[in-house]
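In: Sequence plus the predicted model coming up.
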Amino acid sequence: MKKDDLRVYPSPQQLGEMSLRGRNLSWQPPYQKLTPLTGKHRSKQRGRGLDFVELRHYYAGDDVRCIDWKVTQRTGQPYLRVYAEENDKNIALLIDLRTTMFFASDGQMKSVVASEAAAIAAGAANHHGDRVGAVILTDDGIVTLPFRRGEKALFALLSAVSEHANKLPNWEAPQKGKPTLADGLQHLVDMGLKESQCFIFSDFNDYNKQQASSMIDTLAHRNSLVGVCITDPLEAQFPQQNIVLGNNDYQVELKKDDKESRARFEHYIQQQKLDLQQHFLRHRLALLNLTTHQNAWEQLWSMTRPA
């Protein structure tokens, strides 16, 4: 596959553009009423705190009171002095970039949708002065990026996400001991997060009610969670033709007239989806469903724009 196909492999520039779009996206209503931290996030009014963070370019919608006129006059371009308020918080991104995410029947790979959605969330958080960190789930292990704020930190995060997404598929990784979604969630739990905003970008294919659900319970007790489930229509319903499925170890042929096997598979997928939805609903957490067949930004914007 061509590495320059942005539907297959995201570039840092592509993710940077998504992060800029994230400045226009609000994770407040309708999510605020669904999360246990309603009202605990600091005010949207930025730039009037005590701790200086950085100088950055002015973007439409920024507080003009924070423009640094001396720098603006010297450079000929509007610059903003960014300050952090005392009650900012950590934004934790759990990004699933395992080989199972390297799939799409049309549109973009699940790994690309996850990377772009994570970039959008990171851009929104950075715009509001929050510290952003990430836990990247790969076939070889778990990669942790520390909580940092500022544009340099944001670009470093996006570059790391792009780097790991561009390593897919990793067929050489040993099957035994490969990290699971539960492992990634446990990693978040072990970080001792408190009053943070956590995003989970995954297809949730290996979501386990006994393991993963208990860790989501623990995280939701002290934090606000948003699940972003990325799927492909082909995963829910196979086409009506003979198909062959396989990996490094096994290969299975599913015939178009094998209605019983198809029905069992579709029931399993629907039940897993229902379990996940009910679990998030129990904690009044937001669970967003994205598809590979549509643009990541357009999907998120349609879900979060003001009514």
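Out: Arrived safely, thanks for sending. Numbers count the residues shown, from 1 in each chain.
In: C-alpha from now on. contacts and neighbour counts both.
Out: OK.
In: show me where the protein has strands.
Out: Here the chain has its strands, by DSSP state E, at 51-57, 79-84, 90-96, 131-137, 142-148, 197-202, 224-231, 243-246, 251-254, 286-291.
In: Tell me which of the ones you listed lies nearest to residue 24.
Out: With Cα to Cα, the closest approach to residue 24 among the strands of the chain belongs to strand 51-57: 15.6 Å.
In: Could you pull out the buried residues of that closest one?
Out: residue 55 (16 or more other Cα atoms under 10 Å).
In: Now do it: distance to the chain's middle.
Out: Per Cα atoms, centre = their mean, to the nearest Å, the displacement of strand 51-57 from the mean C-alpha position of its chain is 25 Å.
In: same question, stretch 73-86
Out: The answer for stretch 73-86 is 29 Å, by Cα atoms, centre = their mean.
In: can you pull the buried residues of it?
Out: For stretch 73-86, the neighbour count (16+ other Cα under 10 Å) marks 78, 79, 80, 81, 82, 83, 84, 85 as buried.
In: And stretch 231-248, by the same measure?
Out: Neighbour-count burial for stretch 231-248, counted by 16+ other Cα under 10 Å, picks out 231, 232.
In: Span of it from start to end?
Out: Counting by Cα to Cα, to the nearest Å, you get 22 Å between the two ends of stretch 231-248.
In: picking up where we left off before, of the strands of the chain, which is nearest residue 261?
Out: Between residue 261 and the strands of the chain, the shortest gap by Cα to Cα is with strand 251-254, which sits at 7.9 Å.
In: what number of residues lie near residue 156?
Out: Residues lying near residue 156 (other Cα atoms under 10 Å) number 13.
In: what's the answer for the one 5 residues further on, then?
Out: Around residue 161 sit 30 other residues, with neighbours defined as other Cα under 10 Å.
In: Presented hereafter is structure B, for comparison with structure A:
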Amino acid sequence: MKQKARELLIKTRRRLFGPNVGNNISAFAGNGIDFAELREYRYGDDVRRINWNVTARAQKPYVNVFNEERELNVVVVFMLSGSIYFGSVRQKQEVMAEVLGLLSFAAVRNSDRVTTLFFDEGVERLFKPTKSQKSLYAALEHSLSVEVLGKRCETAALVDYLLKGIRERSIVVLVGDFYEMPDFSTLAARHELYVAIVRDRFEEEPSFEGEYDLLDPVTDRHNRIDIDEGVLSAFRERIRSHDEALREHFAKHRIASTKIYTDEDPFIRLKELLK
């Protein structure tokens, strides 16, 4: 496992610290998060600070002005569940580890502090805030070696922990497969929230028939099921309905999200998420 962690570390750092700076993941949005006022745009202002709603109403550009610029506190949450122990191309757990590495090193590259939290029914492990690249390797290695079978991420307990444990407004990135419906409304009101959903295409579009003895990786229960096209169609529809409810919840509370499949390059999806 240490060898795999080293290989992933090398791959991650090559993407973020290579010569092609323009291809790197953007810095996290949120610098200067203490809002002060609006003023008209001046030549040289950062276009990312344009307030488009006010600009549209006033018919001339306005920008957001903040009280201070400061380093960000970035919290990456690795949501532990038995369901991430699966993959037809790569295991979801490995892809989530790569996402963790890319996010963490992107933040450190931007001179921000990174906290890494592994959570199931409670805190499995917490890596304290750091700006050191060396310190991130331990979290990356743990993400690949931690036992996930039989575990379930309790999102209500996670939200409660983050609300009580993070006092300053922070960037919070949740990484998991999100097969349960969460309520992130209060968390999104307090912090700047991003969600990376890691899935395998076979999970969403299964194509096999017959009688199977299936093991639930979360509960460790065996179920013998006779699977036909009717069962598969109902399952696919259930997944689509669940994901649509997720999208609506994220949109309502202005939570940025992306879905990353195990046959995709997480780097590309994260670049889109953080634009």
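Out: Everything's here; your move. Being a predicted model, the structure only gives us computed values, none of them experimental.
In: re earlier: what's the closest of the strands of structure 1 to residue 122 of structure 1?
Out: Closest approach to residue 122 of structure 1 among those is made by strand 131-137 (6.5 Å; Cα to Cα).
In: now the strands of structure 1 as CSV including distance to residue 297 of structure 1?
Out: Formatted as CSV, those follow (distance: least, Cα to Cα, whole Å):
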stretch, distance to residue 297 of structure 1
strand 51-57, 23
strand 79-84, 26
strand 90-96, 17
strand 131-137, 19
strand 142-148, 24
strand 197-202, 14
strand 224-231, 13
strand 243-246, 31
strand 251-254, 35
strand 286-291, 10
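In: what's the closest of these to residue 108 of structure 1?
Out: Comparing those against residue 108 of structure 1 with Cα to Cα, the closest turns out to be strand 286-291 (8.8 Å).
In: mind checking how far that closest one is from the chain centre?
Out: With Cα atoms, centre = their mean, you get 10 Å for strand 286-291 of structure 1.
In: how close does the alignment partner in structure 1 of residue 70 of structure 2 get to residue 232 of structure 1?
Out: The equivalent of residue 70 of structure 2 in structure 1 is residue 87 (alignment by TM-score structural alignment). Using Cα to Cα, residue 87 of structure 1 is found at 39 Å from residue 232 of structure 1.
In: At which residues are the helices of the stretch 151-275 of structure 2 located?
Out: Remark: helices assigned in the stretch 151-275 of structure 2 by DSSP state H, counting those that start in this stretch are 155-165, 185-190, 201-204, 229-252, 266-273.
In: Quick check: the aligned residue for residue 206 of structure 2 in structure 1?
Out: Aligning on TM-score structural alignment places residue 206 of structure 2 opposite residue 238 in structure 1.
In: Against residue 291 of structure 1, how distant is the closest residue to its match other than its chain neighbours?
Out: By the measure of Cα to Cα, 6 or more residues apart in numbering, the closest residue to residue 238 of structure 1 outside its immediate chain neighbours is residue 262, 7.6 Å from it. Distance, residue 262 of structure 1 to residue 291 of structure 1, by Cα to Cα: 21 Å.
In: Could you do residue 118 of structure 1 as well?
Out: 15 Å.
In: quick one: which of these two has more around it?
Out: Each of residue 118 of structure 1 and residue 291 has its neighbours counted (other Cα under 10 Å); residue 118 has more, 28 against 21.
In: okay but the more buried one is in contact with residue 97, surely?
Out: No - applying Cα atoms under 8 Å as the test, residue 118 of structure 1 and residue 97 come out as separate, 11.4 Å apart.
In: what sits in contact with each of those two?
Out: Common neighbours of residue 118 of structure 1 and residue 97, counting by Cα atoms under 8 Å, 6 or more residues apart in numbering, are absent.
In: who's in contact with the closest residue in space to residue 28 of structure 2 that isn't next to it in sequence?
Out: Once flanking residues are discounted, residue 28 of structure 2 sits nearest to residue 274: 6.2 Å by Cα to Cα, 6+ apart. Residue 274 of structure 2 makes contact with 25, 26, 27, 28, 29 under the criterion Cα under 8 Å, 6+ apart.
In: of the residues you listed, buried ones?
Out: By 16+ other Cα under 10 Å, those give 25, 26, 27, 28 as buried.
In: surely the third one meets residue 112?
Out: The reference is to residue 27 of structure 2. No - the pair residue 27 of structure 2 and residue 112 fails to qualify as a contact (Cα under 8 Å) at a distance of 9.6 Å.
In: The counterpart of residue 293 of structure 1 in structure 2 - nearest residue in space that isn't next to it in sequence?
Out: Under the alignment (TM-score structural alignment), residue 293 of structure 1 pairs with residue 263 in structure 2. With Cα to Cα, 6+ apart as the criterion, residue 263 of structure 2 has its nearest non-adjacent residue at 5.9 Å, and that residue is residue 89.
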